[in-house]
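Engineer: fold the following for me, if possible:
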Amino acid sequence: MLELNKQQTLSFHSELYNFIPQNHLLIRIHQLIDFSFILEFVGEQYNLFYGRRAKDPEMLFRLIFIQKLYNLSDERVIEETKVNLAYKWFIGLNPEDPLPDSSLLSLFRVHKIGAGEVENLLTEVVKQCVEKGLVKSSAILVDATHSYSKHEASKPLQVLKQAANRLQRAVKKHNSKLLKQLPKMPEFEGETRDKEKQALAYLADLGDTVEQLLPDAEGSLRSRLEETKKIVSDERLLTWKGVQSAIDPDARFGWKSATTSFFGYKESIAMTEDGIITAMKVEPGNASDSKAFPDLIKQTAETGLVVNEVLADKAYGSFTNLKLLAKENIIPTIRLNEMMLYGHQDEQREKFVYHKDSESVECPGGHHSIRKAKMGRKNGNECQRLTFFFDVEKCKACPLQKGCYNTGSDSKTYSVPIVPDFKQKAVEYHESESFKLRYRMRYKIEQKNHELKNHHGLAISQYSRGLLGMRIQAVLTAIAVNAKRMVKLANPKVAR
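Structural biologist: Below is the predicted model of the structure:
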C-alpha cells in the first residue's frame, strides 16, 4: 500500500528549518524541479490499497537524488541526512522523523525505477527545463565517455566456475535441501580449451536443472539464472571476446585510444550548449559511438527542444547520421573522416580519367569504358556507386594490366561514388571557417564528462546489476548534474 508523506507536517521541531540558508542549493533545486513525476513512473509497481505500507516514492527518489548530487553511498546518505537539516527538509520529513534503512534505496532503484524505461526520468527533467525557458541554445553537443566496471575481467574458465558457484549459493539460500539434486562440478581435464568447453557444458546443465526444480524462482535466484543463461548463450565467450565477468556479464572491453582499453560501459551523451544533458544511451564498452547517435537525437526531440545544429567528432560522421540530420534540417558541425571527405583513394585509381561529354572513363592504358550502371540501393545507408565496365579482351592484352586487371577475371570495372546533396553540403561546410569556429565549442561537453565522472561518481559502476544498474546510475547522475546547471541558468529569487 502506498503512503505519501506530507512535507513538514505540524511539528514544533520544523522551526529548525528556518536556519537553512535561503540560497542553499537544495532549496533552489526544490523551487525549480517538480519531482512528483516519479509517482507516475513507479506507480504500477505499487498496490495502492493492499499490503504493507510503502515508503513515499518521491521521498526515496529525493534521497537518491541527494546521493548522486553529493556522491554518497547508500549508507552514507542515510547517515548524513540524519544530521543535515537541508537534506531532511529536501526529502519532506520533519527533523525528528526516522529515515528508512539504507537497503531500501537499493530495492527502490532496482525493483521500482529499474522496472521502467529509466531514460524517461531524464527526459521529464529536461522537459521542465525547456518549459521554464532555461535552454536558450538550439545546438546540441554529442560525445561519449566510459565507466569502468567495479569488477575485474576474468578468463573464460574462471567466469564459468564463478557463475556456477554463484548459482549454487543462490539455490542454497533459497532452499538448501535442493543442493543434493544439483549436478556436482566435475574435475575439468585436458588443455585449457577443453576445460572451458567442459565447464560451459556443466554450467548449461546446472542452469537447466535449477530451472526445472524452481520454475517460479524470484529475486536473487532469478537474477543468477538470468546471468547463467547470458553466459551460456554467449557465442564469443570462449574466444575471450564476450562475457568476461560472472558478476558483471554485460561489461565489455572498449577503447579510450588506439593503445588504451577499459573494461566496463560506454555512455553516449547529448547536451545543449547551455550545459543541459538532454539524452543519454548506456551500452557495453565495445558499443559503436555512431550507432547511438539516432537514439540521442530522438530522445532530445522528446523533450520538446528544437535542435538546429549538432556538434560532434568524427566518430559520429557516418553516412547514416548525416542523412538523418539532413532529413531533420539540422546543421552537421561534425568532423568528417578522410573516407567521408574524399572516398577511397589510391595511386592506381587516380590514373583513371572521367570524360563528362562521353560519360565514360579512360583507363591508364587509354581504353574507354563500354557501358555504365548505378549500383547499390537508392535509399540505402551508403552512397550509390556509378560503375564503369571495360572490354576485358583489351585488358588481357594491355601491357599496363599489372595492379589494374586480375589475370583470369571475367570483368574489369571502375566505380565512383554518387555523392548525394546532403553529403556534398556537409563536406563544403566542413571546409569553411564558420565550421572551425563552431567546432571549437565541443570543449563544453568534454568538461561535462569530466564533471560526471570526477565529481559525481560516474567513472566507475556502483551497482551490481549489469547494464540495467549502469543505466540507472548514469541517468540519475545526469539528473543531478542538470539540476545544478538549472540553478545557475535560472538564478531565481530564493523564497520558501
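Engineer: from here on, contacts and neighbour counts on C-alpha atoms
Structural biologist: Noted.
Engineer: now do the SS call for the residue most central in space within the chain.
Structural biologist: The centroid of the chain falls nearest to residue 282 when counting by C-alpha atoms, centre = their mean (1.7 Å). Recorded secondary structure, residue 282: strand (DSSP: H, G, I helix; E, B strand; the rest coil).
Engineer: isn't it right next to residue 270, touching?
Structural biologist: No: using C-alpha atoms under 8 Å, residue 282 makes no contact with residue 270, being 12.0 Å away.
Engineer: re earlier: not counting its neighbours along the chain, what's nearest the residue nearest to the centre of the chain?
Structural biologist: What sits nearest to residue 282 in space, not counting adjacent residues and going by C-alpha to C-alpha, 6 or more residues apart in numbering, is residue 267, at 4.5 Å.
Engineer: tell me which residues touch that neighbour, please.
Structural biologist: Contacts for residue 267 (C-alpha atoms under 8 Å, 6 or more residues apart in numbering) come out as 144-147, 280-283, 474.
Engineer: go again with 6 Å.
Structural biologist: Under the criterion of C-alpha atoms under 6 Å, 6 or more residues apart in numbering, the neighbours of residue 267 are 144-146, 281-282.
Engineer: nearest to residue 124, of the residues you listed?
Structural biologist: Residue 124 has its nearest neighbour among these in residue 281, at 15.6 Å by C-alpha to C-alpha.
Engineer: for the comparison step, fold the sequence that follows:
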Amino acid sequence: MLRQVQKQMSLHSILYNKISENHILKKINYVVDFSFINKLLEDSYCKNFGRPAKEPEMMCKLLFLQHLYILSDEKVIEEANLNLGYMYFLGINPEDELPDKSLLSKFRTQRLEEATLDEIITEIVRQCVEKGIIGGTSVSVDATHIEANTIRKTPERLMKHLARKIIKTYEKENNQVLEEIPEVPKYKEIEDHTEAKAVMKDYLENVISKVKKNIRKDCSESIKTKETIEKAREIIEDPKFLNQKGVRSIIDEDARVGRKSKNQEFYGYKTEFMMTADERIITSVRTADGAYVDGTYADELIEQTLKSGMKIEEVYGDKAYFRKPILNSIEEIKAKAYIPVSESVYRIDESEFSYNKDSDEWECREGNITVKKKYYKIKGKSRPDREGYKYYFEPEQCKRCPKHDECAKKSARKILQIGLNTIEFYEISQYQKTEEYLEKYKKRASIEGKNAELKRFHGLYRARGYGLLSVSMQSKLAAIAVNIKRIAAIAASKFCIFTLNIKIFSQYYKFCLN
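Structural biologist: Presented below is the predicted three-dimensional model:
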C-alpha cells in the first residue's frame, strides 16, 4: 500500500545545503512538482492492505535519473546511495535505504504503463506553460530511428531457428528426445537466394509435420509446442516475410527494416516526437516499428500537446509531413504549417508551367494558355481512386509553338493533368519561395539538435530491451530526461535575468538617493 503521510526530513538533510544552487537536479525541483505522480499511480496499489510500498514518485524519479545519466538498474541504485544530488531529487533522507534493483525493474514492467508516461510528459509541460517556462506558440515534429537490440536474420536463418525452437519446446514439454529429425539443409552453400529460402521453408514444414505427428501419436496436449508451431506458421505465411520486410528476429518480433535514405537501411524502430520550437521542450512522443511512415501519428502528437494547455499557432516539419490529411489537421486547430512541398504529392514542374488563380488558367513556358477544364476520376482496383482536373491547351496555338515536337514526345494530346489538390499545393509552393517563409523555416533546425541529444547523450540510438512497448517506454523516459535538462537551463537563465534586474534596480535606487 502507499504511504498516507509524507515522511519528515531528518537532521541529516542539512547535508543538502552542500549541493550547489546551480545543480540541475536542484533547479528542476524549483520548477516542477512531481508529487502528481503518486496520484496518477495510486489505483495500481492496494490502499488499505499490504506492507508500505515505495512511493511511485520516487520510483519514477529513479527512472528519470537512469535515462538522464544513462545508467543501468543496478548502477542508478548504487549512485543514488552515494550522490547527495540524487538523494535530494528523490526526496529522501540521506540515511534512507533505496529499493533493490529488482524492484525498479518490477515497477517499470508491472506498475508503470505507456499511457502513464504520456500523462507525466503532459503534466510537466503544463506546469511549464503555467509558470512561463514555455511561452512560444511554435512546435516542430520529426522522427528518428532506433536500432534494435538484436541483429536481423535472413529468412533462411530465421526458419532454421524456428525449427530448432519447435524441436526444443517439444522435447522439454514431453520430456523425450524427438527421433528421426530432418537434417538441416546447408542453405549457405546455395548461391540462389530464392532457392535457399524455398529449401529452408520445406525443411521447416517437414519439422512441423514431424512434431505434429508425434503429438498425435503420444496423445499429448503439448500446449506450448502447439503455440510455437502456430507462431512459426504465422511468420512464414506473412507475404512480407520472404521478401525480407517482415519478422527478422525471434527475440524481437516487433522490429522491422526501415530506410534512412534511398540507399541506406536500418533495423529497429522509429520514434516520432513534437517539440516546442523556441524552448526546445518535447511535448509528445510516439513510437512504431522501423517501417513506420512519418506523420501517421501527427494527430495524436498535436492532441497531446494541446492537452498541456499550450497554444499552437505554427507547426514545422520536413517534406515527409507534406500530406493533405496532416495539413488539414493543422488547419483545424487554426495553426499555420511550415512544411516544404513534397515532390511525391506535388508533381508539377514549375519551370514548365505556372498558374493564374484569378482566371483559373495554366500557362506553359512558351506562353500558351489553357482554354478548357474538366474533372476526372479513375477508379482503381488495387489502389485508391484517382481524381483531379484536366486542363486543355488550344490545339492550333500548340501547333504553331516552336516546342511542339518536343512536347508531342511527352504527350500525344495537349492536356495538363493535375491532382485534386495541385492548385492548393501550387499556391503553397509559391509562398515557400518568399523571404518571410525562408526566415521562419529556420526554426525547424532546432529539432535536429534534439535528435542528436537524445541519441548521443541519452541512449536512444539503440533499444535497451525487446519489443515495441519496451522501446516506446524508453523513448518517453528519454524525452522526460532531456526535458528536465532543458527546463532547468531555462529556469536558471530566467533566474539570472531576474537577479540582474534586481541588481540594476538597486544600483539605480542608490544613485537616486545620492
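Engineer: aligned partner of the residue nearest to residue 282 of the first structure in the second structure?
Structural biologist: When the second structure is aligned by TM-score structural alignment, the residue opposite residue 267 of the first structure is residue 271.
Engineer: element containing that match, please.
Structural biologist: strand 265-276 (DSSP states H and E).
Engineer: same deal with residue 146 of the first structure?
Structural biologist: If you go by DSSP H and E, residue 146 of the first structure is part of strand 139-148.
Engineer: map residue 314 of the first structure across to the second structure for me.
Structural biologist: In the second structure, residue 314 of the first structure lands on residue 319 (TM-score structural alignment).
Engineer: name the nearest residue to residue 468 of the second structure, ignoring sequence neighbours.
Structural biologist: Of all residues not flanking residue 468 of the second structure in the chain, residue 254 sits nearest, at 5.8 Å (C-alpha to C-alpha, 6+ apart).
Engineer: just give me the match in the first structure for the one you found.
Structural biologist: Here residue 254 of the second structure is matched to residue 250 in the first structure, going by TM-score structural alignment.
Engineer: so which strand or helix has that match?
Structural biologist: Counting by DSSP H and E, no helix or strand carries residue 250 of the first structure.
Engineer: residue 159 of the second structure now?
Structural biologist: Element membership for residue 159 of the second structure, per DSSP H and E: helix 155-174.
Engineer: list the buried residues of that helix.
Structural biologist: Using 16 or more other C-alpha atoms under 10 Å as the test for burial, helix 155-174 of the second structure gives 155-163, 165-167, 169-171, 174.
Engineer: of these, closest to residue 201 of the second structure?
Structural biologist: Nearest to residue 201 of the second structure among the buried residues of helix 155-174 of the second structure is residue 159, at 6.8 Å by C-alpha to C-alpha.
Engineer: quick check: the gap between that closest one and residue 126 of the second structure.
Structural biologist: Separation of residue 159 of the second structure from residue 126 of the second structure (C-alpha to C-alpha, to the nearest Å) stands at 49 Å.
Engineer: repeat for residue 47 of the second structure
Structural biologist: Separation of residue 47 of the second structure from residue 126 of the second structure (C-alpha to C-alpha) stands at 28 Å.
Engineer: more crowded one of the two?
Structural biologist: Neighbour count, other C-alpha atoms under 10 Å: between residue 47 of the second structure and residue 126, residue 126 has more, with 22 against 13.
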